[in-house]
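Asks: Sequence first, then the predicted structure, then my questions.
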Amino acid sequence: MQRSRLPLLGLRAFEATARHLSVTKAAAELCVTPGAVSQQIKLLEETVGVPLICRKGRSMELTDAGQVLRPALTQAFQTIELTLNAIARRPRHDTLKLCLLPTLAEKWLMPRLARFQGAHPEVDIQIMTSFRAIHFEAEDVDMASFLGKSLPTGLEGVRLFDDAFLPVCSPALLRRYERLAVPRDLARATLLYSVRRMDDWQRWLTLAGEPDLRPQHSLSFENSSLSIQAAVDGLGVAVIQHAYVTDLLKAGLLVTPFDLVARSENGYYLVWSPTRAARPTFRSFLEWVLKEVGHTAA
């Protein structure tokens, strides 16, 4: 059905009635008469060509089609309501918008963010996650993450940490293996992969002198964050960026069966367009990031 022909009044009447299972309560919520609600639902049913509500005595039930339609409408109306509330409310604080790699946001930024909020309670931060490149001139984003050898042309940034990775697993899993003393013992283990970093295990094994090692089992995940959680849960051994698991290693939730660290020429950067760098909110956040990583902007 074309958007221009959507029966919006009927959809509102049906959603409220389906939620309350009562025409009377739906009418009170919508500030119309019960007869008007019933008429709108009837017109909606005629438009879609199937019944949506059936009556059994004094009770009301949704048909199969009604049960499919109702949650979709409720979610859509809730989204519209939240969006309208957000744009109608005058913001009290300045907002900084970040778009980061999912694991970078969860494992690097989030454990540190309380320190920034404590120092700058006047700043609101909106965090989005994505694997795609951000086009600052066309998107409402202040800062984004970038993985590469150097800064992209035309952007400024700061190098957060090097691309250095090593195997990690839970202490319980390490105890469960009778012997995990040398890299070749990993052939008996389940190796955990991020599909975004499928070459990391091969690069680490090559550096460890076992380029032809093939594990008995493997599990792959959408991103490194899931691989880390799988390692914490004892599902296997993951090879993970050291910066993402520092706190977990200190807390004893993960251990390193081998000390060998593999590295690439890449680094993890926080980047931005020079046109966005003048705002006081931006400068406050950047100064905090520089203190966290211990150096100055690139």
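Replies: Right, received. Where do you want to start?
Asks: Please make it C-alpha for all contacts and neighbour counts, starting now.
Replies: Fine.
Asks: Please, which helix or strand holds the closest residue to P211 other than its chain neighbours?
Replies: In this structure, P211 finds its nearest non-sequential neighbour in L205, 5.3 Å apart by CA to CA, 6 or more residues apart in numbering. For L205, the host element (DSSP states H and E) is helix 200-207.
Asks: Distance from the helix or strand following that helix to the middle of the chain?
Replies: Following helix 200-207 in sequence order, the next helix or strand is strand 217-221 (DSSP H and E). Remark: strand 217-221 is offset 21 Å from the chain centroid, using CA atoms, centre = their mean, to the nearest Å.
Asks: And strand 217-221, what's buried?
Replies: 219-221 (16 or more other CA atoms under 10 Å).
Asks: Out of those, which comes closest to G35?
Replies: Comparing those against G35 with CA to CA places F221 closest, at 53.4 Å.
Asks: number of nearby residues for the spatially closest residue to the closest one that is not a sequence neighbour?
Replies: Distances taken as CA to CA, 6+ apart place S194 nearest to F221, at 4.8 Å, with adjacent residues excluded. Number of residues near S194 (other CA atoms under 10 Å) recorded here: 22.
Asks: Would you reformat the buried residues of strand 217-221 as a markdown table and include distance to A230?
Replies: Putting the buried residues of strand 217-221 into a markdown table (distance: CA to CA, whole Å) gives the following:
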| residue | distance to A230 |
| --- | --- |
| L219 | 9 |
| S220 | 10 |
| F221 | 9 |
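Asks: Just the closest of the residues you listed to L73, please.
Replies: Distances from L73 to these, taken by CA to CA, are shortest for F221, at 32.3 Å.
Asks: In contact with that closest one, which residues?
Replies: 192-195, 227 (CA atoms under 8 Å, 6 or more residues apart in numbering).
Asks: just so I have it, where are all the strands in this structure?
Replies: 53-56, 59-62, 94-100, 123-129, 143-148, 156-168, 190-194, 217-221, 237-241, 262-272 (DSSP state E).
Asks: here's the one I want to compare it with:
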Amino acid sequence: MKRLPPLPALHTFVVTAQCCNFTRAAQQLHITQGAVSRQIAGLESHLGYPLFVRQARGLSLTPQGRELFPKMQQVFALITEAVDDLEQASEAIQLKAPTCVMRWLWPRLMRWQAERPDVPVELTTTVQHGVDFRREDFGAAIIYGPPPGTGMVARHLFDEQLTPVCAPQLLKGPTPLKCVADLEHHMLLHPTREDTDWETWLKAAGGTLGNVSKGQHFETLDLAMSVATHGTGVAIGDWALIAEDLANGQLAMPFDLKVRTGLGYYLVYPQRAKASAGLVELFDWLLVQAGGR
């Protein structure tokens, strides 16, 4: 089998062919002009034919050089792509997520890291619901709100569905929850500083309550749910985020009604960037998790 020419010499040939000038090629390769000339001469000797025609005003490719040049360009482009892919695979995915989704996201990320330690994720939580990839140095994010606009690739995770939840013992306590009006006799717990979630659900349920604004307000969904599990009130929460608490009996739904708000959760990454293989696998895995909640 014929011995292949040395890779450095082939790389020098590609750079020189792009500019057809030994001096400029030497500058790009950070070597001397004499080193470029010697590598090209050695490559021509190895191949058995000339690659350049030396002229007073520069260089031009020979027919053999013109045929070899695009093929070597493809080879080095593939090498560059392979190295970039490996570097991306070894780097941790920088993921931003709002605190409101952490009840759902955190245990799943722990499972992901146990199953795929080769694709690490560095999570940053925030009270913000969106992301600005032009100003924020994240590779991907989970956002909450309406469907995202241009500038990012988005995959729908799940929709927000509001429903009241409480500790199971509250359902059969001194003031059981049999109809919407029974909520008047319980402390209402809000996952935000606003009354919007309760008001949205009550409007869909066709009821009104006089104690909505008198309830307790919390900074996060997690805090409101934790208080609800102790039986001290009825919280309004996103069914998609608290399904595991319902399944294991920590929380119960006193009513069947779940109200879609038109908002949802989306996995996104910047449109200008190429998603790494690891990020694509993580997104696909999280989507399966969302479908099985």
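Replies: Everything's here; your move. No experiment lies behind these values; they were computed from the predicted model shown.
Asks: For the contacts of F221 of the first structure, which PyMOL command selects only the ones that are buried?
Replies: The PyMOL command for the buried members of the contacts of F221 of the first structure (criterion: 16+ other CA under 10 Å) is given here:
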select buried, resi 192+193+194+227
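Asks: List which of the contacts of F221 of the first structure are still in contact in the second structure.
Replies: Contacts from the contacts of F221 of the first structure that recur in the second structure, judged by both residues aligned by TM-score structural alignment, their matches' CA atoms under 8 Å, are 192-195, 227.
Asks: Quickly name whichever of these is closest to A28 of the first structure.
Replies: Nearest member of those to A28 of the first structure, counting by CA to CA, is S227, at 50.4 Å.
Asks: The closest one corresponds to which position in the second structure?
Replies: Residue pairing (TM-score structural alignment): S227 of the first structure is matched to A224 of the second structure.
Asks: gap between the nearest residue to its match once chain neighbours are set aside and G292 of the second structure?
Replies: Nearest non-adjacent residue to A224 of the second structure, counting by CA to CA, 6+ apart: P191, 5.3 Å away. Computed as CA to CA, to the nearest Å, the P191 of the second structure to G292 of the second structure distance reads 25 Å.
Asks: To what extent is the aligned partner of A167 of the second structure in the first structure buried, counted in neighbours?
Replies: In the first structure, the residue equivalent to A167 of the second structure is S170, according to TM-score structural alignment. Residues lying near S170 of the first structure (other CA under 10 Å) number 27.
Asks: contacting residues for S170 of the first structure?
Replies: S170 of the first structure touches 231-234, 253-255, counting by CA under 8 Å, 6+ apart.
Asks: Equivalent analysis for Q88 of the second structure, please.
Replies: Q88 of the second structure touches 276, 278, counting by CA under 8 Å, 6+ apart.
Asks: go again using 10 Å as the cut-off
Replies: 82, 119, 275-279 (CA atoms under 10 Å, 6 or more residues apart in numbering).
Asks: What is the equivalent residue in the second structure for the residue nearest to F221 of the first structure?
Replies: Under TM-score structural alignment, S194 of the first structure pairs with P191 in the second structure.
Asks: so its match makes contact with A235?
Replies: Yes: with contact defined as CA atoms under 10 Å, P191 of the second structure counts as touching A235 (7.5 Å).
Asks: I'd say L9 of the first structure and I41 touch.
Replies: Yes: counting by CA under 10 Å, L9 of the first structure does reach I41; the two are 8.7 Å apart.
Asks: For those two, indicate the residue with more neighbours.
Replies: I41 (25 against 13).
Asks: Hmm, the more buried one is touching F14, no?
Replies: Yes: the criterion here is CA under 10 Å, and I41 of the first structure meets it with F14 at 5.7 Å.
Asks: Next, work out how far apart S227 of the first structure and L191 of the first structure are.
Replies: The value you get for S227 of the first structure to L191 of the first structure, if CA to CA is used, is 10 Å.
Asks: so who does the residue nearest to P211 of the first structure touch?
Replies: By CA under 10 Å, 6+ apart, the neighbours of L205 of the first structure are 167, 183-184, 186, 211-214, 260, 262.
Asks: Using TSV, lay out these together with neighbour count and distance to V289 of the first structure.
Replies: Formatted as TSV, these follow (neighbours: other CA atoms under 10 Å; distance: CA to CA, whole Å):
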residue	neighbour count	distance to V289 of the first structure
P167	27	27
P183	17	36
R184	18	40
L186	21	37
P211	14	38
D212	10	41
L213	15	40
R214	16	40
L260	15	28
A262	22	25
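Asks: Mind putting those residues into TSV with distance to D200 of the first structure?
Replies: As requested, the contacts of L205 of the first structure are exported to TSV (distance: CA to CA, whole Å):
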residue	distance to D200 of the first structure
P167	10
P183	15
R184	16
L186	14
P211	12
D212	14
L213	13
R214	14
L260	13
A262	8
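Asks: tally of neighbours for H93 of the first structure?
Replies: 12.
Asks: matching residues in the second structure for stretch 248-255 of the first structure?
Replies: By TM-score structural alignment, stretch 248-255 of the first structure lines up with residues 245-252 in the second structure.
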